[in-house]
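Trainee: Below is the structure, and that's it, no one-letter string:
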């Protein structure tokens, strides 16, 4: 079993205004072993057959997958994943990041980032272990990097930690800044070639209906992911 090795490079959150799903490739496997966008761009293909993601939200899975001494419960995780697989589900949607501080109520704890530029390696170990456990069951993960919900800290806490007097505008300012680019490069890149990661979900439930803005964000985000 080979887990991802994390460095001490500071990784911090970013703010985006629309969801971006980026299909990732597989690590040391043949090209036909990972999910791809169909030639007509209307769906996904896996092993030359149409692929349909059948799954559920499993937000607590990363924390269940943490080492036992850090508060995880891998026995329960295995039971939950086995049950889902037996029901014919082939994936789960998970949180790939969370913001502290751990003293806040209604928050997934411990937070991946209990404070700006400080990360909790036990949560990263949970993410590594979870993806490995999914791979063993031929399941996929949609990794959501942030949202507007309080349980993950979300964008509200991101802005508060940077500048309590700052208000988001409707433009791109603040949505592709240096800390956001650093986060994408150092957080997403280690899993870039891991087939279990079906999609990266840049943010959730934005309510944004702006095609021009979405294309700009897609371009900025894609430029920070190198294959």
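Mentor: Everything's here; your move. What you see is a predicted model; the values in this text were computed from it and never measured.
Trainee: going forward, measure contacts between C-alpha atoms and count neighbours the same way
Mentor: Fine.
Trainee: Report all helices and strands that the lengthiest helix in the chain contacts.
Mentor: Selection of the longest helix in the chain by residue count, based on DSSP state H, yields helix 121-136. Helix 121-136 sits against helix 61-64, strand 140-144, with contacts defined as 3 or more Cα pairs under 8 Å, 6 or more residues apart in numbering; DSSP states H and E.
Trainee: Would you mind listing the buried residues in the first one?
Mentor: Judged by neighbour count (16 or more other Cα atoms under 10 Å), helix 61-64 contains these buried residues: 61, 62, 63, 64.
Trainee: Put this next to the previous one:
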């Protein structure tokens, strides 16, 4: 059998040397940056090739969106790479939408959508960026779990997604279709490509109707199923990190049907996922700092696995063009990034760095390239995580860091 690293190196040479559709010619430095070792865990830390690794990244769901062009993919990933980010989280799901959605109708798959994801993976690989890929959505956007419920003859409500045999099988079929796919550009099976950092079972799964035990059973089943299909990659929940305890607020009292500690203790879950949105949750940014502290501590001391902040954001009123709001956001991001660093957390992935042409869709959480005061915070964190991972800064990164500091 040919070793996968041989395949990957050959694949990067092919992708880097041929003028593939949509690809700009890559320099030898870019081609050489393709990931060739899988993200792993070492106790309560991430590692790559036996060296500690910290995630610095951004979300960008637009990358895998059905209407995003390849040029836009390249521009967005160039933007992330220019800031020194090593991780991008983007959707690997779409159900019931028109266009080249992954699964536009029940049980039917659209090859064009999968070829677009192939391109996203290859474009990330060329830049040395790894991807976190959620496989379903708790929310209605891009179909969501309720689309599987709608397609089932026996399911009726959202949480039937976790228990209804037909809905579960439809989801398992889709998971297998994605996880075991062979990339049409590189010829590398997804299971053999270290560009995929981690699979997430879903984006922010909750079981508010059926409760913690039902969600726990589903997490155990599906994470085990993915591990059977793909023993090379890490698997996490993609959850927001709500507790099931005696807390005196809805984030901690179990009402969301999630249990941060118990659900991440499941053997086939490799890392602890949590998110942070004070503006949406009705709490203060100071509570957000406490949220970070609690989740990193509990991941280390009670679960024994790495913890990464998979989404976080402070909302800005773009219509008001209020410099004070942006200054407030930046101050909060500085505090959170510093706390992640001080606690030696395993990663922070902001929501979300994206292209200026998406401004019309901005909900106040978007970070654009010309938001220099915010992007420099993101870049500083990336530089710090690279230093902790033992990777020297590239010359252009050193120049940017000097300029920003």
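Mentor: Perfect, I can see it now. Bear in mind the structure is a predicted one, so any value in this text is a computation, not a measurement.
Trainee: TM-score for these two?
Mentor: Here the TM-score of the superposed chains, computed with TM-score structural alignment, normalised by the length of the first structure as the reference length, equals 0.70; 189 aligned residues with a Cα RMSD of 3.1 Å.
Trainee: before we move on, the earlier item: need the buried residues of helix 61-64 of the first structure in CSV (columns: distance to residue 47 of the first structure).
Mentor: Supplementary listing: those in CSV, determined by distance: Cα to Cα, whole Å:
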residue, distance to residue 47 of the first structure
61, 27
62, 28
63, 31
64, 31
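Trainee: any idea which of those is closest to residue 127 of the first structure?
Mentor: Taking Cα to Cα as the measure, residue 127 of the first structure lies nearest residue 62 of these, at 5.2 Å.
Trainee: show me the contacts for residue 53 of the first structure.
Mentor: Applying Cα atoms under 8 Å, 6 or more residues apart in numbering, we find residue 53 of the first structure in contact with 90, 91.
Trainee: what residue of the second structure takes the place of it?
Mentor: In the second structure, the residue paired with residue 53 of the first structure according to TM-score structural alignment is residue 55.
Trainee: any idea how far residue 147 of the first structure lies from residue 64 of the first structure?
Mentor: Taken as Cα to Cα, to the nearest Å, the spacing of residue 147 of the first structure relative to residue 64 of the first structure amounts to 20 Å.
Trainee: So which residues of the stretch 1-150 of the second structure form strands?
Mentor: Using DSSP state E, counting those that start in this stretch, the strands assigned to the stretch 1-150 of the second structure run over residues 39-42, 45-48, 51-53, 55-59, 87-89, 130-134.
Trainee: follow-up on the earlier one: nearest to residue 43 of the first structure, of the helices and strands packed on helix 121-136 of the first structure?
Mentor: By Cα to Cα (comparing all of these), the closest turns out to be strand 140-144, at 15.3 Å.
Trainee: which residue sits closest to residue 23 of the first structure, ignoring its sequence neighbours?
Mentor: With sequence-adjacent residues excluded and distances taken as Cα to Cα, 6 or more residues apart in numbering, residue 23 of the first structure is closest to residue 199, at 5.0 Å.
Trainee: wait, the one you found sits on residue 143?
Mentor: Yes. If you go by Cα atoms under 8 Å, residue 199 of the first structure and residue 143 touch, sitting 6.3 Å apart.
Trainee: ok so, going back, got the contact list for the residue nearest to residue 23 of the first structure?
Mentor: By Cα under 8 Å, 6+ apart, residue 199 of the first structure lies in contact with 21, 22, 23, 24, 141, 142, 143.
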